[in-house]
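Undergrad: please work out how this folds:
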Amino acid sequence: MPDHQDADEPGVLRLGRRSFGPAEFALMAIVNRTPDSFFDRGATFATEAAYEAIDRAVADGADLVDIGGVKAGYGEPVSEDEELRRTVDFVAGIRERHPDLVISVDTYRSGVARRVGAAGADLINDTWAGADPDIPAAAAEYGTGLVCSHVGGLTPRTDPHRMAYDDVVADVIRTTTALAERAVAAGVRPDGILIDPTHDFGKNTLQSLELTRRLDELAATGWPVLVAVSNKDFIGETLDLPPGQRGSGTLAALTVSAWLGARVFRVHDVPAARQALDLVAVLQGAAQPAGTRRSLA
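TA: Got it, this is the predicted structure:
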């Protein structure tokens, strides 16, 4: 965020009660309130199961949780009323159980963004790139942060088909930074904005791989970068593996993304991701090893 940083603390990301410095990796756990998630197949659709998943994620080292009330891809239609039913009271319950936890809600509807903001959400994860143009105003109204994403012009809940870009990375940078500037103009706090290349959304596997290997170009914009690569199809197609067997590929993509400058990581497997990111932080010199006794005693 080149033109918007606090001069005293450049690059700090502030979400809810938490602040994350430019050398600090933040881990976002996925908790879907949907019966048809591509990965967990509804494992956290029931309220108590979802609360238990939140508690585990916090214990395992998650800094944020991302709550989704609508499956991203094809599936049964979900009305706004139903999305509200799945998310609003749940967000309020999380806030009561975990006062300091950063709560993100994955929604493309400004009406939902307002209601979850009032219930205690700290971040609106708009994975559909401003399909509802009122999303920035909704985030600004309740002081929440905002994720600005790239989907290549797709409408919500549609899959890519023969997507073509002269340069996919340039297109992602142009779109996400424009959305970030629009959010600032609408009153969203600059230190609460992230950009997300949005792997697989509006992209084929080769394009998602290109984004991953050139992620440093997104980081160079100055806006904090969120990556959501966990168990996604570009990993599955690359390794010829179904969703339940993409864990190692996910960790590889997370590690590369962290090394190239990503700062927030949306994941299914919190403990494995935490260990991988902690090691990257040590390798980059931003943290110290937990112990260094070997050959020193």
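Undergrad: CA atoms for contacts and neighbours, from now on please.
TA: Will do.
Undergrad: ranges for the helices of the chain?
TA: 47-59, 80-97, 110-119, 135-142, 168-185, 205-213, 215-219, 233-239, 247-259, 270-283 (DSSP state H).
Undergrad: just want the angle from the fourth one to helix 110-119.
TA: Spelled out, that is helix 135-142. 20 degrees (axes from the mean of the first three to the mean of the last three C-alpha atoms, to 10 degrees).
Undergrad: related to what we said a few turns ago, in TSV: the helices of the chain, plus distance to Ile103 and mean neighbour count.
TA: Shown next, in TSV, are these (distance: least, C-alpha to C-alpha, whole Å; neighbours: other C-alpha atoms under 10 Å):
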stretch	distance to Ile103	mean neighbour count
helix 47-59	10	16
helix 80-97	7	17
helix 110-119	10	22
helix 135-142	13	22
helix 168-185	19	19
helix 205-213	26	18
helix 215-219	23	20
helix 233-239	26	18
helix 247-259	21	20
helix 270-283	15	18
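Undergrad: columns distance to Ala290 on top of those, output as a markdown table?
TA: Listed next are the helices of the chain as a markdown table, based on distance: least, C-alpha to C-alpha, whole Å:
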| stretch | distance to Ala290 |
| --- | --- |
| helix 47-59 | 18 |
| helix 80-97 | 30 |
| helix 110-119 | 38 |
| helix 135-142 | 39 |
| helix 168-185 | 37 |
| helix 205-213 | 29 |
| helix 215-219 | 28 |
| helix 233-239 | 31 |
| helix 247-259 | 19 |
| helix 270-283 | 9 |
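Undergrad: to compare against the first, here's another:
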Amino acid sequence: MMQDVEVAFGPRRFRWGKRTYVMGVLNVTRDSFSDGGRYFDPDRARARARQIVEEGADILDVGAESARLAAEKLAPDEEIDRLAPLVEWVARHLDVAISVDTYKAPVAEAALRAGAHIVNDISGLHADPAMAPVVARHGAGVVLMHLQGTARRPAEHPAYRDVVEEVLAYLRQACVRARQAGIDPSRILVDPGIGVGKLTEHNLALLRAVPEIKRLGHPVLVGHSRTSVIGNLIEAPIGERLEGTLGATAALVALGADVVRVHDVGANVRAARVADAILRGWQPPWEDWSFDAVTGEQRRPLHTLRELAARD
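TA: I've put the predicted structure just below:
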């Protein structure tokens, strides 16, 4: 693993191993499993993008096609029409790294030209042979996710002899393909694909295996938010999985995950921040920090107290 390697994605800099970063999900779909089309309207999508950044996301991940089995599958032109204007707006107005969730090279090309910095490919470069050259040509980052089945139809009845070893082999092959295409190794992230083409026991094994996945030598991104494994463990529908997601986020920080991909951004940012402070250490804040270090209560910033004293 490239500890202390620093890489820039757009306006943000990332130092892998320093802390766990947060990727906020924004689906501009009619049929996402998590929000059911809430942000399909462009105005709502822009407002949600701003909210995600204000809540502390380091990366904004925008997608126009859901991975769930029953979701509509778009032609590249339609996907571009949904994504490109939003990506262009975000690049102009918000201070955030932009990821685009697509497995189609023409869509990735359009999104990168519009201002995206990372391509999040759920097929791990398996779906479209033109994808890796597109990413390399733009000097972009890439997230390589494991998928059993195909991008248009993930496995309905997943089966593995050894899920960890098979996922590692798939990701290893994807990393080789990315590097051979000329993608900078420091800009490659790997994702075990939690909740996609896997049963609950498979997902749990992969979550526990984050330290092994890190041995591939690339930052590990985990998209566990609101997934089936969370729902099954706490016996809750999609809209009631926040506590389970937060529990997994804290555990993933402890296991060394570099990025967590989540829907409830603010809550997960706070959970990751606390877990990071406990596990990796904490630096005292700037001198005009507005919270009391003993009581945890908000107080007037030091610079405000100095201004008041100067007036007196």
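Undergrad: ok, back up a step: among the helices of the first structure, which is nearest Asp196 of the first structure?
TA: Nearest to Asp196 of the first structure among those is helix 168-185 (7.2 Å), distances taken as C-alpha to C-alpha.
Undergrad: helices and strands around that closest one, which ones?
TA: helix 135-142, strand 145-149, strand 193-196, helix 205-213, helix 215-219 (3 or more C-alpha pairs under 8 Å, 6 or more residues apart in numbering; DSSP states H and E).
Undergrad: switch to 7 Å and redo it
TA: Counting contacts by 3 or more C-alpha pairs under 7 Å, 6 or more residues apart in numbering; DSSP states H and E, helix 168-185 of the first structure packs against strand 145-149.
Undergrad: residue range for the strand it packs on in the second structure?
TA: Using TM-score structural alignment, the residues of the second structure aligned to strand 145-149 of the first structure are 141-145.
Undergrad: now swap in stretch 273-286 of the first structure and tell me
TA: Using TM-score structural alignment, stretch 273-286 of the first structure pairs with 268-281 in the second structure.
Undergrad: OK, contacts around the corresponding residue of the second structure for Ser19 of the first structure?
TA: Matched by TM-score structural alignment, Ser19 of the first structure corresponds to Arg13 in the second structure. Applying C-alpha atoms under 7 Å, 6 or more residues apart in numbering, one finds that Arg13 of the second structure lies in contact with Glu6, Val7.
Undergrad: let's go with 10 Å and repeat that
TA: If you count contacts by C-alpha atoms under 10 Å, 6 or more residues apart in numbering, Arg13 of the second structure has them with Glu6, Val7, Asp58, Val96, Ala97.
Undergrad: and if you look at Ala127 of the second structure?
TA: Neighbours of Ala127 of the second structure in contact, by C-alpha under 10 Å, 6+ apart: Tyr103, Lys104, Ala105, Asp121, Thr150, Ala151, Arg152.
Undergrad: likewise Val78 of the first structure?
TA: Thr34, Gly69, Val70, Lys71, Leu84.
Undergrad: what's the answer for Ala178 of the second structure, then?
TA: Ala178 of the second structure makes contact with 124-125, 131-133, 135-136, 142, 144, 172, 184-185, 187-188, according to C-alpha under 10 Å, 6+ apart.
Undergrad: show me what Arg44 of the second structure aligns to in the first structure.
TA: Match for Arg44 of the second structure (TM-score structural alignment): Ala49.
Undergrad: hang on, its match packs against Phe90?
TA: No: in this structure Ala49 of the first structure lies outside contact range of Phe90 using C-alpha atoms under 10 Å: 11.6 Å.
Undergrad: quickly list what's touching both of these two.
TA: Arg33.
Undergrad: picking up where we left off before, select only the buried ones of the contacts of Ala127 of the second structure in PyMOL?
TA: Here is the PyMOL command that selects the buried residues among the contacts of Ala127 of the second structure (16 or more other C-alpha atoms under 10 Å):
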select buried, resi 103+104+105+121+151+152
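Undergrad: pick the one among the contacts of Ala127 of the second structure closest to Leu302 of the second structure.
TA: Of all the contacts of Ala127 of the second structure, Leu302 of the second structure sits closest to Asp121, with 46.3 Å by C-alpha to C-alpha.
Undergrad: which one is the closest one nearest to, not counting chain neighbours?
TA: Tyr103 (4.8 Å; C-alpha to C-alpha, 6 or more residues apart in numbering).
Undergrad: now do the contacts for the one you found.
TA: Per C-alpha under 10 Å, 6+ apart, neighbours of Tyr103 of the second structure: 65, 76, 119-131, 151-152.
Undergrad: change it to 7 Å
TA: Taking C-alpha under 7 Å, 6+ apart, one finds Asp121, Ile122, Ser123, Ala127, Asp128 in contact with Tyr103 of the second structure.
Undergrad: among the contacts of Ala127 of the second structure, name the ones in strands.
TA: The members of the contacts of Ala127 of the second structure that map onto strands under DSSP state E are Asp121.
Undergrad: now the contacts of Ala127 of the second structure in CSV, with distance to Ile194 of the second structure?
TA: Formatted as CSV, those follow (distance: C-alpha to C-alpha, whole Å):
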residue, distance to Ile194 of the second structure
Tyr103, 17
Lys104, 21
Ala105, 23
Asp121, 14
Thr150, 15
Ala151, 14
Arg152, 17
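Undergrad: widest-spaced pair of the contacts of Ala127 of the second structure?
TA: The widest separation within the contacts of Ala127 of the second structure (C-alpha to C-alpha) is 15.5 Å, between Ala105 and Thr150.
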